[in-house]
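[1] Dropping the sequence and predicted coords here.
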Amino acid sequence: MRTPNLAVGSLYMSCVAASAAGRNAYYIIAAWVALAASDTAASVAILLGAGSIAEFMTTNFGGSLVDRFDRRVVCILCDVLRLFVMAATGLGIAWGYTMPVLVASWITYSVVDRTYLTCLQALIPAVARAERLQAFSSLAYMVMQAANLFAAFVAGLLLTSAAKEFCFLLPLGCFAASLCMMTQFRHARGPRSGRERTRGIFRTAEILPTSLPLERLRKSAVVYALIYTMGMLATVLASAFVRQELNGPALQFGYLEAAWAAGSVIGCAFLFCRDRDTGRRGADLVLHLVLSGLALCGFLIWQDFVVSLIQMFVLGFSYNAARILVDVETQLAVPGSQLGRTRSQIHTVCVAAGLFAYGIIAFLGSSVPPSVIFGTFGAFMLIVAGGLLFWPSKQAESIDGLNET
């Protein structure tokens, strides 16, 4: 067993915090600038859809890169590219090409950042002991959520006090800090045999976005895809729910977002305290699917602000708890040399489900109330949860064997 070095663990958490702050700041600033430039929410939808499509097409290839090369070097290269994207975005907007620059920036950033996230998650087994994976992953998510809240506050202040092109200096500074800390990061190398198996030319199954996760992880991938889609629905429809059905101000939308964030932090802390209870992850995943489904169905039954706060808290709790459980299950199910590809394949399934949800929302438009969409998807989650109870358990297998075809 590897004993994690305190300095290495602290550097890792610092990289998580700096990267998360930069990511959230970039998303907030880019979305607001796009909305201000076009005066329509459709521009934000275009950005989200373009980024999701780019992720869907390239995430498997990024995962293969993570498994083939030193992950610290991959993270450093991703930070350098993110710095270049932030600088180019600010300059392009200053020259007056706001929307074309934002679309190109969002697409490029989505690909680079997804590779970075996959690489950072794949580094965890080289930092934490196997019996502490859940606690370490939970702590990383808590650090991420705290950095997101900080970035949201600072980005909001910048958007109200500085020119839009200068706002991108905030994520640029965060990614610069991440780069500096990653250059100091040292981690245990994975097994040579695992690295040698991944050398050579890329195989088709490693590049195409249609690759399926390992059989043992497909149940987890199904749950993760539904939880991921639930998070996208909440992001897209929460503001419309407040405006159209609660008839509330923007402040109520802020409270709902705060309730989600609070649930997220509590979910991470809950699993951090249960880090040694590793025998019920499959049952816990189904439980979180049920909790999310019930909370979504509640929007269809009650259109009340206080009840909505409770529902958003539950959704945030289950969203992050399920993500942590899937991450830990993946880290324990496959060798370290295959984590990048496996994690990317699971994310491909999630993005595909999210794109389908975006398409449904775009097709329905404003003809269907948000509570109906929430409730319908919640009922679907409950049906799937019932079906997963009969999903047979599978033994571990090699991703190399799976991808030979």
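    Right, received. Where do you want to start?
[2] From now on I want contacts and neighbour counts done on CA atoms only, so please keep to that.
    OK.
[3] Nearest spatial neighbour of residue 320, chain-adjacent residues omitted?
    Excluding its sequence neighbours, the residue lying closest to residue 320 (CA to CA, 6 or more residues apart in numbering) is residue 264, at 5.5 Å.
[4] try this one side by side with the last:
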Amino acid sequence: MGSIGVAAPPNPDRPPPPPRPPALWRSRDFSVFWLVQTLSVAGDSFSYVAIPLLVLHATGSVAHMGLLTALGGAASVVTGIFAGVLVDRVNRRALLVGCDVARAVVYALIPIAWLFAPQVWLIYPVVAIGGVLGMVFKVSYVTAVPRLVAPERITEANGLLSATYAAAGVGGPMLAGVVSGLFGATAAIGIDAATFAASAVGLCFVRLRPCPPAAPAAAGGRETPGTSWRDFLAGAQFLWRHPALRSLTLLLSLLIFMILGLTDVFIYYLKHDLGRTDGTVGTVLAVAAVGTVVAALLVAPARRTLGFGTCWIGANALGGLAVVGVGVSTDVVAVALLVATFTFAVAVGGICSMSLRQEITPDHLLGRVTSAFWTIHSALGPLGAALLTAAVARVGSPTVLVVAGVSCLTIALSGLLTPIRQRRPEHVPLSPAEAAAGAG
């Protein structure tokens, strides 16, 4: 008799395939984390619209809007020097909760102060402190995701989080515009403060897996705590020694310089050049959030199919073209669709970038690498925001938008000359020097 139809006996020398990680929705901790952060982002969308409108109504100046954006960006950059070591040294859940409690208190100061009299000066310290707390929270958040899901689920988790965040942001800007028109921008900021408080309560019920033991340092012992500056340099050194992360950091520094102030320019263009209402501004930004939803849903399968390089370079090139389109369009519907295309592109590039860092970086170093990455690539952003909005005041929004869009397209395409173009940079073996940087 032949062996047709008879199953081959198992090979005792071959280990069984690893079990497939459970679906994300089966994790209670990830589900709670997902829910409360979605609520918080929905509240953030109120301040995202309300603070620029509050400044524009009070000063009538796009340059003041840019300076406020630059202040928040500069606060984030400075905080990045110590945020990573803070995240890697203390309880990450406690840090997340503390940041949310502090932001709830800080943002609540604006509506409370406005009950008595407008205090425009207060907006500036609130934005600066919010930038500090926001940077610490973001670094903590990035390091929390790998402690909530299996490594194979990281890109999927980031995409799912981004999708629901953006979905929450679809109605948020629209409602923020309505609330600002009916009750004033300060009421919308008060709603944001309340969602920070709700997020803090929810995070108290989230459990993170214990951090795995750190790898031995290059010198043969375990790493010892150093100064914030030395720890920041440890993260920066890891970025520099990894070819793909090095190129990504450099190109994103140039991109952030061009795009950090674009939201202010979009709002000013709609209000000043096209003469639209606060409600229309909120509606356009709500439509733009749909782009992030679509990106978050597509990014994981797109990266699996097309690879990292095609996704990152293609998305940022598309974003540059969309900004050019906004600059030459006077139709509000077209502007909304083009801004949505821009947010789609930014989201695809951002999720791919964050997932790549999480996949490559050892857990014990992830806070410092994330902090160094955001600090370095955001360093030029505040200057760019100030210069971009100052240029709008001198030569007008359309010209600035076209120049910014062409610049973004050029920066994205230059990625073809770097290791970013690789399909799977996370699978490229590290050199001995790179491995030593990860261990130290």
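    That came through fine. What you see is a predicted model; the values in this text were computed from it and never measured.
[5] TM between them?
    Here the TM-score for the pair of chains, by TM-score structural alignment, normalised by the length of the first structure, is 0.85; 402 aligned residues with a CA RMSD of 3.4 Å.
[6] hang on, the residue nearest to residue 320 of the first structure packs against residue 322?
    No. Contact criterion CA atoms under 8 Å: residue 264 of the first structure and residue 322 do not qualify, at 10.4 Å.
[7] what do we get in the second structure for the residue nearest to residue 320 of the first structure?
    Using TM-score structural alignment, the partner of residue 264 of the first structure in the second structure is residue 292.
[8] go on, residue 57 of the first structure?
    Match for residue 57 of the first structure (TM-score structural alignment): residue 78.
[9] Helix or strand: which one has that match?
    Per DSSP states H and E, residue 78 of the second structure falls inside helix 62-89.
[10] in that helix, what's buried?
    Neighbour-count burial for helix 62-89 of the second structure, counted by 16 or more other CA atoms under 10 Å, picks out 62-88.
[11] what does stretch 375-394 of the first structure give?
    Quick answer for stretch 375-394 of the first structure (16+ other CA under 10 Å): 375-379, 381-382, 384-385, 388.
[12] same thing with stretch 241-256 of the first structure?
    Within stretch 241-256 of the first structure, judged by 16+ other CA under 10 Å, the buried ones are 241-242, 246, 252-253, 256.
[13] Among those, which lie within helices?
    241-242, 252-253, 256 (DSSP state H).
[14] of all those, which comes closest to residue 85 of the first structure?
    Using CA to CA, residue 253 is the member of these that lies nearest residue 85 of the first structure, at 30.6 Å.
[15] Quick check, the closest one in contact with residue 240.
    No. Applying CA under 8 Å as the test, residue 253 of the first structure and residue 240 come out as separate, 9.0 Å apart.
[16] From residue 319 of the second structure, how far off is the residue nearest the centre of the second structure?
    By CA atoms, centre = their mean, the second structure has its centre lying nearest to residue 350, at 6.5 Å. In this view, residue 350 of the second structure and residue 319 of the second structure are 12 Å apart by CA to CA, to the nearest Å.
[17] Over to residue 410 of the second structure?
    In terms of CA to CA, residue 410 of the second structure sits 11 Å off from residue 319 of the second structure.
[18] Report the outermost residue of the first structure with respect to its centre.
    residue 95 (31.8 Å).
[19] thinking again about what came up before, and the buried residues of stretch 241-256 of the first structure, which two are the farthest apart?
    246 and 256 (11.8 Å).
[20] before we move on, the earlier item: how much space between the match of residue 57 of the first structure and residue 367 of the second structure?
    Distance from residue 78 of the second structure to residue 367 of the second structure, by CA to CA: 15 Å.
[21] Thank you, goodbye.
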